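Predicted structure and sequence below. I'll ask about it afterward.
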Amino acid sequence: MNKNRTTLDPKHRSWAPGTGSGTGRAFRTCGPEMPRAVPPSVYESTELASTYLARASPKSQRDMLLYTARTTYLCWGHLAAAVRDGKNQYLKAFGVPSEELFTAIYRSQGERPQAVRGLQDEWRLGGPRVVAALDPSPFPCVCDLGGGSGALAKACMSLYPGSQVTVFDIPDVVQMAKRHFSFPEDERISFCEGWERMDFLVRGHFLRPFQGTHTGI
């Protein structure tokens, strides 16, 4: 991103500061603070934008930002009603029953991988530190419950290559992960719909409900 320069109409440069703090922050992030060597008619991405907004960046948060814009932001749009009614507003925001959290999150075939890619973005930043803090080195079998695409499992493999990691999630998410996010070159990471006996459990970003009684955790 930072290598691409785009012409910016001078009238936009004078208009942006008066449109409110949100637009101002966007312009500051995406390029209006330009080096003196850059002509005033062009702009380029700042280091912050190149790090967290560029798709190719190893620290990119692009998919998480897209997910929050399409899902979380819609919920905030019904904040007043949520406070007034004392309950979430999934039905108004997404057209799904209020008790069906994951139906709201995974409400379409397109939204499901978008949500999981967003979680991948988060684990890119914090995954290695989380795994190092947990220190699963004494345990040969590590299980990530609600692990989505296996991003945390991949972080675990990078620090503890001797481990075997099994990612557990609901069936629809597991099937989607196998299609879009699995690591066929790494036999140490596997995906499972259900439960097995495990030596060490890592809870994923959120705990999803499984039906029935399970033991061996």
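Perfect, thanks for sending it.

going forward, measure contacts between C-alpha atoms and count neighbours the same way
Will do.

Do a quick rundown of the helices in this structure.
Using DSSP state H, the helices of the chain run over residues 10-15, 21-30, 47-52, 62-67, 73-76, 79-85, 90-94, 101-105, 111-134, 151-159, 171-180.

Deepest-packed of those helices, please.
Highest mean neighbour count among the helices of the chain (mean count of other C-alpha atoms under 10 Å): helix 151-159, with a mean of 22.

Give me the contacts around that one.
If you take C-alpha atoms under 8 Å, 6 or more residues apart in numbering as the criterion, helix 151-159 is touched by 119-120, 123-124, 127-128, 131-132, 144, 147, 163, 165-167, 188-189, 204.

nearest residue to residue 67 other than its sequence neighbours?
Closest residue in space to residue 67, ignoring its immediate chain neighbours: residue 115 at 5.8 Å, by C-alpha to C-alpha, 6 or more residues apart in numbering.

A further structure is provided below for comparison with the first:
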Amino acid sequence: MSQQTPNAKLWQLALGFANTNILYTLIKSGVIEQLRNNARTLSEIATACHLNADVLFRTLRFAKAIDIVTIEEDNYSLTDVGRLLLKDVSGSLYGGLLMIGSEPWQKSWNLLSYSLETGKDAFTEAMGSPIFDYLDKHPKYGEPYNQWMTTATSMSAKAITASYDFSPFKTICDIGGGQGILLKNILLANPNLKGILYDQESVVANHVLNEVIERVTIQTGNFFEEVPTADVLIMKSVLHDWDDEKSLSILSNCKKVMTLESRLLIVDMVLNNEPDPFGSFYDLHMQVLLAGRERTEQEFQTLLNKAELQLKQIIPTQSPLKIIEVSL
């Protein structure tokens, strides 16, 4: 097999936007769903989805080139990769593709140059308001975002729960815990533990904690102002939303309620010193959306030093996230 030329490799990189749009369009148009159970002909797909058959043929030809579909004569089927675009299969990326292919995300990334020049988030510049305010006002985008966050947390919650020994503790507070998916998993695995779900009122109203509600207290508030007291404070995918200054404000509030026996668990990606595409993407994605960031181990160490907190250990999980255990 001949090695790819630098020119061809650069074009492949530059045309990545087309991959995103192909995947997004195949989901939105219903094509992926049409291929859920059986192979379908071009005519069958075009008729069922009310699509132009010629453009559909060419779109599916592109989809074959990126390993989303197979084509045998006139029969189209999903590959194993393509099946991950179905809504309700294990490991589905359906929600993530609906999100990153949509207008707010695309417009924000098109203004990466604004973030590069100013250090600010691009989302506010692109859409006229900060991301969470915008999503609250536009459920067309807010609901898919919340659904994807639920899916992403569900995929990692068991891995996080299995990676840390909660048995020495009596109480845990999930700070910015959303609907309580992670907290539910931890409480189900640790029947002697009591939990606090702490987030904004509009978020916790849709909690999923009924199965363990007798061991849960639900509190609403703002982690920039205060956090509840518990033996273990856990924050999943919170600090990566914020720059160092705002992260220090959150950490300061955590420190105020901690004792020598307390533990703070920061659950986030930890970037490798050697860059990889996945981690580097999420780092810039946080910048574009929120002026946030992913961090290396050294960057977490520096941040915690400024907060006068001790990094005890970093625990890997069977997910892209790691548990950063912190004490006074």
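Looks like it came in fine. Note that this is a predicted model, so its numbers are computed, not measured.

was I right about the residue nearest to residue 67 of structure 1 contacting residue 69?
No: the criterion here is C-alpha atoms under 8 Å, and residue 115 of structure 1 misses it with residue 69 at 11.0 Å.

residue in structure 2 matching the residue nearest to residue 67 of structure 1?
Aligned counterpart of residue 115 of structure 1 in structure 2: residue 145 (TM-score structural alignment).

my read: its match touches residue 101, true?
No: the pair formed by residue 145 of structure 2 and residue 101 falls short of the contact definition of C-alpha under 8 Å, at 11.7 Å.

Give the closest residue to the residue sitting nearest the centre point of structure 1 in space, chain neighbours not counted.
Geometric centre of structure 1, nearest residue: residue 118, 1.9 Å, by C-alpha atoms, centre = their mean. Residue nearest to residue 118 of structure 1 in three dimensions, not counting chain neighbours: residue 64, with 3.7 Å by C-alpha to C-alpha, 6+ apart.

Residue 303 of structure 2 versus the counterpart of that neighbour in structure 2, what's the distance?
By TM-score structural alignment, residue 64 of structure 1 lines up with residue 96 in structure 2. Distance, residue 96 of structure 2 to residue 303 of structure 2, using C-alpha to C-alpha, to the nearest Å: 30 Å.

what's the spacing between the residue nearest to residue 118 of structure 1 and residue 179 of structure 1?
20 Å.

Show me which residues of stretch 34-53 of structure 2 are buried.
Across stretch 34-53 of structure 2, burial judged by 16 or more other C-alpha atoms under 10 Å covers 34-36, 39-43, 45-46.

burial of the nearest residue to residue 23 of structure 1 once chain neighbours are set aside, as a residue count?
Excluding the flanking residues, the one nearest residue 23 of structure 1 by C-alpha to C-alpha, 6+ apart is residue 16, at 6.7 Å. By other C-alpha atoms under 10 Å, 17 other residues sit near residue 16 of structure 1.

How much space separates residue 16 of structure 1 from residue 190 of structure 1?
Per C-alpha to C-alpha, residue 16 of structure 1 is found 49 Å from residue 190 of structure 1.

same deal with residue 44 of structure 1?
Residue 44 of structure 1 sits 42 Å away from residue 190 of structure 1, going by C-alpha to C-alpha.

neighbour-wise, which of those two wins?
Neighbours of residue 44 of structure 1 and residue 190, each counted by other C-alpha under 10 Å, are more numerous for residue 44; the result is 21 against 18.

what residue of structure 2 matches up with that one?
Alignment note (TM-score structural alignment): residue 44 of structure 1 maps to residue 77 of structure 2.

Would you confirm that its match contacts residue 71?
Yes: the pair residue 77 of structure 2 / residue 71 is scored as a contact, 6.7 Å apart, by C-alpha under 8 Å.

neighbours of residue 213 of structure 2, just the number please.
Around residue 213 of structure 2 there are 15 other residues, counting by other C-alpha under 10 Å.

Roughly how far does it sit from residue 170 of structure 2?
Applying C-alpha to C-alpha to residue 213 of structure 2 and residue 170 of structure 2 gives a distance of 16 Å.

same question, residue 245 of structure 2
Distance from residue 245 of structure 2 to residue 170 of structure 2, by C-alpha to C-alpha: 31 Å.

With residue 87 of structure 2 instead?
Relative to residue 170 of structure 2, residue 87 of structure 2 is positioned 38 Å away (C-alpha to C-alpha).

Same question for residue 155 of structure 2.
Residue 155 of structure 2 is 25 Å from residue 170 of structure 2, by C-alpha to C-alpha.

again, but for residue 281 of structure 2
Going from residue 281 of structure 2 to residue 170 of structure 2 by C-alpha to C-alpha gives 38 Å.

cool, and residue 128 of structure 2?
Counting by C-alpha to C-alpha, the gap from residue 128 of structure 2 to residue 170 of structure 2 is 45 Å.

The two: which has the busier surroundings?
Neighbour totals were compared for residue 128 of structure 2 and residue 170, and residue 170 leads with 15 against 11 (other C-alpha under 10 Å).

Which residue, other than its chain neighbours, is closest to that one?
Excluding its sequence neighbours, the residue lying closest to residue 170 of structure 2 (C-alpha to C-alpha, 6+ apart) is residue 193, at 4.9 Å.

Please identify the residue in structure 1 that aligns with the one you found.
With TM-score structural alignment defining the correspondence, residue 193 of structure 2 maps onto residue 163 in structure 1.

What is the neighbour count of that match?
20.

show me the contacts for it.
Going by C-alpha under 8 Å, 6+ apart, residue 163 of structure 1 touches 137, 139-142, 156-157, 188.

from what I can see residue 264 of structure 2 touches residue 327, true?
Yes: at 6.2 Å, residue 264 of structure 2 counts as touching residue 327 under the criterion of C-alpha under 8 Å.

Pick out whichever of the two has more residues nearby.
A count of neighbours by other C-alpha under 10 Å puts residue 264 above the other of residue 264 of structure 2 and residue 327, at 26 against 20.

The more buried one -> structure 1?
Checking TM-score structural alignment: residue 264 of structure 2 goes with nothing.

just residue 177 of structure 2 next, same as before
By TM-score structural alignment, residue 177 of structure 2 lines up with residue 147.

how far away is that match from residue 206 of structure 1?
Taken as C-alpha to C-alpha, the span from residue 147 of structure 1 to residue 206 of structure 1 is 8 Å.

ditto for residue 46 of structure 1
As judged by C-alpha to C-alpha, residue 46 of structure 1 and residue 206 of structure 1 stand 33 Å apart.

All set, thanks.
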